[in-house]
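Peer 1: just coords:
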């Protein structure tokens, strides 16, 4: 799949028609005609997700196309709408997804036009009764170990690979996004968050705006010091699903990039577990992840000591959870994640690890 004309990409929900769906599905499923298309549930967030109720001609049924799918892209716009993230996800499903060795949703079509729109037509996971991750329902230590095995398998596949040099890099992306991130630390907004329940777990130096800025910038700077891999980029619980047998998978590929292995790992461990479980299991979980890297082909994974220091530093990224604008995540989610990361940065002395 390559970039498509803007005329081929609906920008409004009402532009999603049976005729348009027919035109894209026939690319991979010849002869398919969508005879009826109805809009079901619409979920507005960073991206808009539209559930489609579909009927087909005989060819569509012969291809075993399902009666429901989700179309994801930029339909409902707000102050934190980033078109490049929608384009990025469409490119992932067109290029990297076929090589991915972990559990992800099936995409029936993806298309984009840079700086305009990116769309992915994907399977309806609820049709097979999966459950979706939610920070209000944190997972068990055993489930987190399975999640880290999944990440290790993906990370090992392109560990320090020259293939990644065509991609954006975590440090470059976040340093370039400095202005956007720092908008969340503007005095008025920062103070409003700090005085709200969402930041109740933030204590002592972790309420100091200048040190927070310095910590973020130092983490971005130092992230290039550790091995780089293919990174999901946003591996929090809300971007996961679990099959009925408990097998985990990852959703939402808007932020994939080349990045430090510990970005996904720390973000996942700290944000997915209760504070008590994280405190009791984090070192064992890190050790298990490092062993999984070796199992999946990384000859010399980082030492436990190096991984621990990287883990302490990388808690800084998830620290920004309770400052997340509510156009992007519900208040209950940002508060739950703030509780996790607020405790973690204090436990781990993240500012000390970063030298700020």
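Peer 2: That came through fine. Since the model is a prediction, treat every value here as computed from it, not as a measurement. Numbers count the residues shown, from 1 in each chain.

Peer 1: going forward, measure contacts and count neighbours with C-alpha atoms only.
Peer 2: Will do.

Peer 1: which parts of the stretch 151-300 of the chain are helices?
Peer 2: For the stretch 151-300 of the chain, the helices defined by DSSP state H, counting those that start in this stretch cover 170-176, 178-183, 187-194, 209-222, 261-272, 275-295.

Peer 1: how far does stretch 217-237 sit from the chain's center?
Peer 2: Centre-to-centre, stretch 217-237 and its host chain are 13 Å apart (CA atoms, centre = their mean, to the nearest Å).

Peer 1: list the buried residues for it?
Peer 2: 217-220, 223, 226-237 (16 or more other CA atoms under 10 Å).

Peer 1: ends of that stretch, how far apart?
Peer 2: 25 Å (CA to CA, to the nearest Å).

Peer 1: quick one: contacts of it?
Peer 2: 133-135, 138, 154-161, 164, 170-171, 174-175, 250, 252-253, 255-261, 263-264, 267-268, 271-272, 310, 313-314, 316-317, 354, 356 (CA atoms under 8 Å, 6 or more residues apart in numbering).

Peer 1: ok, now stretch 345-355?
Peer 2: In contact with stretch 345-355 (CA under 8 Å, 6+ apart) are residues 203, 206, 211, 215, 218-219, 309, 312-316, 319.

Peer 1: wait, which of the residues you listed is closest to residue 184?
Peer 2: residue 319 (12.0 Å; CA to CA).

Peer 1: thinking again about what came up before, quick one: which of the buried residues of stretch 217-237 sit in strands?
Peer 2: Here DSSP state E is the test, and these give 228, 229, 230, 231 as lying in strands.

Peer 1: can you put the residues you listed in a markdown table and add distance to residue 197?
Peer 2: Shown next, in a markdown table, are those (distance: CA to CA, whole Å):
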| residue | distance to residue 197 |
| --- | --- |
| 228 | 36 |
| 229 | 36 |
| 230 | 35 |
| 231 | 31 |
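
Peer 1: alright, now check it against this:
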């Protein structure tokens, strides 16, 4: 069997569901195996959120190593989500991540089949479907167990350690370039109205005592983000809620890299523990889980962080998952609402328990 060098110039861009054709699939297969012929393609499902996520069954006569179940991300077919994600080019970022960085990331993730982005035209990302290997997808809003939480924390520590001090490497500077600066600017401009609307829609999920502090955070978001980005820099996922994992033999894999960036590693830990654990479990185990994170970092040659400092930074970083979940609710159509409300409830409880907004007093 002859394998082709990827033809990065063949057009695989898709913007509508009826663009998924045998001819389109053949272009992708040709990148991996010249002699393989696509016989049929079937659309299994299409889920519209921040992107449109499509699952396909592709019948071909190629080797077993070439997947027959594909997972494709294209720009959202929902106009509101598309508008929110278009300017910061979130799908373009994920496409570039899979194309240029993913091979160096020591985490389980879907295999890349094809990726293409074009300024002003959108992006298309084609991955193997985790269902083909028997992995189970996570669900937004589900509560993880303590063994699952420990597995995620350990994997995040290995990931962060692998990219410790990354801001010195010019190959990754694009992650903090104009696209991220535009995203941060838009986030700051929209912070107050989104926080106001999100708090109103969240109703009882956020205690009234948090409203004033949440709006203060939104008004001072630019300065607070500078403070939160002040720690040791590494590569971070920045969207570690339970819907962005998959599970294989009790080990987590990581999905949805649209928000990947250079930042402080404990930000991922705060986001994860605030959204994925029921408050009682988090309250009982967050310090041991932070110790596990710190010890695993050290075991993988990352610079050691003092426990007290790590705890303080963890508390401060709880502000972002709270904002992210409230803003998601305010925008609407980006996540199933009950799952969104559940993660708002958990994040609100975490930031209230640990006086997370007060931990930003230094900002």
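Peer 2: Looks like it came in fine. If you're wondering where the values come from, they're calculated on a predicted model, not measured in any experiment.

Peer 1: the ones in strands among the buried residues of stretch 217-237 of structure 1: which two are farthest apart?
Peer 2: 228 and 231 (8.3 Å).

Peer 1: which of the helices of the stretch 151-300 of structure 1 sits most buried?
Peer 2: Ranked by mean neighbour count, the helices of the stretch 151-300 of structure 1 are led by helix 261-272 with a mean of 26 (mean count of other CA atoms under 10 Å).

Peer 1: once aligned to structure 2, how far is it on average?
Peer 2: Superposing on structure 2 and averaging over aligned pairs (mean CA distance after the TM-score superposition for structure 1), helix 261-272 of structure 1 comes out at 1.1 Å.

Peer 1: that helix packs against which elements?
Peer 2: Helix 261-272 of structure 1 is packed against helix 141-157, strand 228-231, helix 275-295, helix 304-318, helix 331-348, with contacts defined by 3 or more CA pairs under 8 Å, 6 or more residues apart in numbering; DSSP states H and E.

Peer 1: and residue 58 of structure 2, which of the three is it?
Peer 2: strand (DSSP: H, G, I helix; E, B strand; the rest coil).

Peer 1: give the aligned equivalent of it in structure 1.
Peer 2: Matched to structure 1 by TM-score structural alignment, residue 58 of structure 2 sits across from residue 54.

Peer 1: same check on residue 357 of structure 2?
Peer 2: Using TM-score structural alignment, residue 357 of structure 2 sits opposite residue 351 in structure 1.

Peer 1: quick one: its match is in a strand?
Peer 2: No: Residue 351 of structure 1 is assigned helix when assessed by three-state DSSP, not a strand.

Peer 1: burial measure for it, as a count.
Peer 2: Residues near residue 351 of structure 1, counting by other CA atoms under 10 Å, number 23.

Peer 1: ok, it to residue 345 of structure 1 distance?
Peer 2: 8 Å.

Peer 1: equivalent analysis for residue 356 of structure 1, please.
Peer 2: Counting by CA to CA, the gap from residue 356 of structure 1 to residue 345 of structure 1 is 13 Å.

Peer 1: look at the two and report which has more neighbours.
Peer 2: residue 345 (25 against 15).

Peer 1: what sits up against stretch 259-273 of structure 2?
Peer 2: 90, 93-94, 97, 149, 153, 156-157, 160, 166-167, 175-176, 180, 228-242, 282, 286, 290, 310, 313-315, 317-318, 320-321.

Peer 1: give me the stretch of structure 1 that it matches.
Peer 2: Under TM-score structural alignment, the match for stretch 259-273 of structure 2 is residues 255-269.

Peer 1: correct me, but the match of residue 58 of structure 2 touches residue 38?
Peer 2: Yes: using CA atoms under 8 Å, residue 54 of structure 1 is in contact with residue 38, at 6.6 Å.

Peer 1: the more surrounded of those two?
Peer 2: residue 54 (18 against 14).

Peer 1: and the more buried one, how far from residue 8 of structure 1?
Peer 2: 19 Å.
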